[in-house]
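K.L.:
Please work out how this folds:
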Amino acid sequence: MSDRPAFPGVPHRQPVFNVPGAVAVIALGLVMIHAARVLLLSEDGDIEVLTYFAFIPARYTLPDSMFYLPGGLGPKLWTVVSYALLHANWMHLIVNLVWLLAFGTPVARRFGSLRFALFCAVTAAAGAGAHYLAYPDALAPLIGASAAVSGTMAAAVRFAFAPGGALSSRRSLFADHQPAGSLIENFRDGRVLVFVGAWFALNLLFAFGMSMPGVEDASIAWQAHVGGFLAGLLLFALFDPVPRRRVA
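P.N.:
Predicted coordinates for the structure are as follows:
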């Protein structure tokens, strides 16, 4: 019997640490950025960081003469992604890290490091876009990796319930590399509908004012969550390197 992997690029043996390198690097980067803000910057210095790297909708809508937001064109380009690297406090960061490790891990294994990093950037940008549509004149900064994490949740559900997937009745040895069905096929699966329904129900609670532990003094940008999640669902196939499952 051959011990060769069933899918190209899948390692023969499971690594000692099951977190993919891309997820580990992103998680470590988020921790280091927040630690630097908390330990090294003054309050004024941290506010300056927010003006350069947080997503602020008013930057794109209101005349520059109405407020002070430094940086010119640059922040208009990079803040649609860089805001995801900043967090309100340690609890906000920890919550996002837990979900990133849970859902980003299978997606990163499937996509590979480069695709995964690009996918996170695209879903973060989609979250910023959804937030902008909801609050085009807002001066309050949007920060946090929640939109990108929501994107990984959506991507994971596209293949986790597939035959042989991690949440299927018969999990395969290479569960994260099983062929996924189309979006239409996914939504014919009651388990997918339950997961997606529960996810939207939770965010509906956020819309009605429910807060998370540690961030009670800040509003939750649920629109950004929805933007990232929908982008993850709809754009999954553009990033997926595994051939689509054939349906007889």
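K.L.:
Every contact and neighbour count from this point should use C-alpha atoms.
P.N.:
Will do.
K.L.:
element containing the most centrally placed residue in the chain?
P.N.:
Central residue of the chain (CA atoms, centre = their mean): residue 148, 1.7 Å from the mean position. When elements are assigned from DSSP states H and E, residue 148 belongs to helix 146-160.
K.L.:
Please tell me how far the residue nearest to the centre of the chain sits from residue 43.
P.N.:
Distance of residue 148 to residue 43, given as CA to CA, to the nearest Å: 27 Å.
K.L.:
For the residue nearest to the centre of the chain, which residues are in contact?
P.N.:
84, 120-124, 127, 225, 228-229 (CA atoms under 8 Å, 6 or more residues apart in numbering).
K.L.:
got a list of what residue 229 touches?
P.N.:
Residue 229 neighbours (CA under 8 Å, 6+ apart): 123, 147-148, 150-154.
K.L.:
Distance to residue 73 added to those residues, as a markdown table?
P.N.:
A markdown table is the format used below for the contacts of residue 229 (distance: CA to CA, whole Å):
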| residue | distance to residue 73 |
| --- | --- |
| 123 | 22 |
| 147 | 23 |
| 148 | 24 |
| 150 | 28 |
| 151 | 27 |
| 152 | 29 |
| 153 | 32 |
| 154 | 32 |
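K.L.:
So which of those is the closest to residue 100?
P.N.:
For those, the minimum distance to residue 100 (CA to CA) is 7.5 Å, reached by residue 152.
K.L.:
run this one through as well so I can compare:
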Amino acid sequence: MAWKQETSIALATVLSLLSVTFYQMIIDMGFLDFTPIAFLSIIPKIADHPDQIHRFITSAWLHANWIHVLGNILVIALAGVPLEQRMGKLRWILVYFLGLIGGNLAWVLTHPDSISPALGASGAAFGILGAYMACWPNDRIEFPLLFFIRAWPVWGIVAFRLGIEVWNMYQIEAGQSVTNVAHMAHLGGFMLAWILARPIARGAPSELDDSSDISIAGSAASKAARDAATAKMGSLESDPWSEARVGLKEEAARILKRLRDEGDELETRRAWLEELAEQVICPVCDGEVHAVISGQNCTLKCSHSKNHINWP
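P.N.:
So this is what the prediction gives:
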């Protein structure tokens, strides 16, 4: 449903985590004779059994309590949404699952004899941070850090969150702290996504290492930067399909008209260009067309050659 309606996959994931936690709490009240943690959480001791493989995925939708799930969805929403805008839906889903699988693998490999259940989407959340750090470390996103909610650089958020994890792991190893938090899973999710993110992000809507200020609400760049980006917006009077005498389908033609009528603002133009990219093909080679974001500007480019289409 989220895919068809162009809803953010990151926000749909947040909703799914909240929904599962809600039903989990209802079950825990005794309304059903079923214990989700017993059947769906990751238990290292039995993780290598073929009939238990599902736990590597299902455990990421279980949480110990509301504080646990809210801590994870905070990262998935605030960092996941702009990362999805950068990478696109399919790549984002791949990164998310790399994070959760990497986290569970790290926990199983470092605690092979444990029979304590591990659960939560923390590995996936840290995987999002790992992928963002690998591809667009200088992006600034709205995030609560050091008691302030403001636009922080991704590298700063990662340094702070990873620093806390490393410190906690040191405290545990030194015997100065005892916890039921799977810090190694956090690190495992981060590392696997960080290692593989750049190859995955090749060909994504945004160029690697391009940086801007991004949040769920959109760009938060300064007025001067916004004015400069507005000045760079190309003309919409002509288009590659008209010039190539290639007809557009009804939906594509409707979107193109809306783009021309309403595309004088950066965010509006980007939204219509992204929709148009999903409805058209390259007039030269019939290849896919991608909406490529550079800073605050958006252009349509052919997936095969930038010489075919680079508009507007």
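K.L.:
picking up where we left off before, whichever of the contacts of residue 229 of the first structure end up buried, select them in ChimeraX.
P.N.:
Remark: buried members of the contacts of residue 229 of the first structure, expressed as a ChimeraX selection using 16 or more other CA atoms under 10 Å:
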select :123,147,148,150,151,152,153,154
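K.L.:
quick revisit: so how far is residue 245 of the first structure from the residue nearest to the centre of the first structure?
P.N.:
From residue 148 of the first structure over to residue 245 of the first structure (counting by CA to CA), the distance is 26 Å.
K.L.:
Repeat that for residue 191 of the first structure.
P.N.:
Taking CA to CA, one finds residue 191 of the first structure at 18 Å from residue 245 of the first structure.
K.L.:
Please tell me how far residue 58 of the second structure sits from residue 36 of the second structure.
P.N.:
10 Å.
K.L.:
the more surrounded of the two?
P.N.:
residue 58 (19 against 14; other CA atoms under 10 Å).
K.L.:
counterpart of the more buried one in the first structure?
P.N.:
In the first structure, the residue paired with residue 58 of the second structure according to TM-score structural alignment is residue 82.
K.L.:
Not including adjacent chain positions, what is the nearest residue to its match?
P.N.:
residue 53 (5.5 Å; CA to CA, 6 or more residues apart in numbering).
K.L.:
So what does the one you found match up with in the second structure?
P.N.:
Match for residue 53 of the first structure (TM-score structural alignment): residue 40.
K.L.:
Now do the contacts for that match.
P.N.:
54-55, 58-59, 62.
K.L.:
Go through those residues and say which is closest to residue 108 of the second structure.
P.N.:
residue 55 (11.4 Å).
K.L.:
how many neighbours does the closest one have?
P.N.:
Count around residue 55 of the second structure with other CA under 10 Å applied: 22.
K.L.:
and what of residue 33 of the second structure?
P.N.:
For residue 33 of the second structure, the neighbour count with other CA under 10 Å is 8.
K.L.:
can you pull the contacts of it?
P.N.:
So residue 33 of the second structure contacts residue 27 (CA under 8 Å, 6+ apart).
K.L.:
Roughly how far does it sit from residue 156 of the second structure?
P.N.:
Residue 33 of the second structure is 46 Å from residue 156 of the second structure, by CA to CA.
K.L.:
if we can go back for a sec, which ones are touching the match of residue 58 of the second structure?
P.N.:
53-55.
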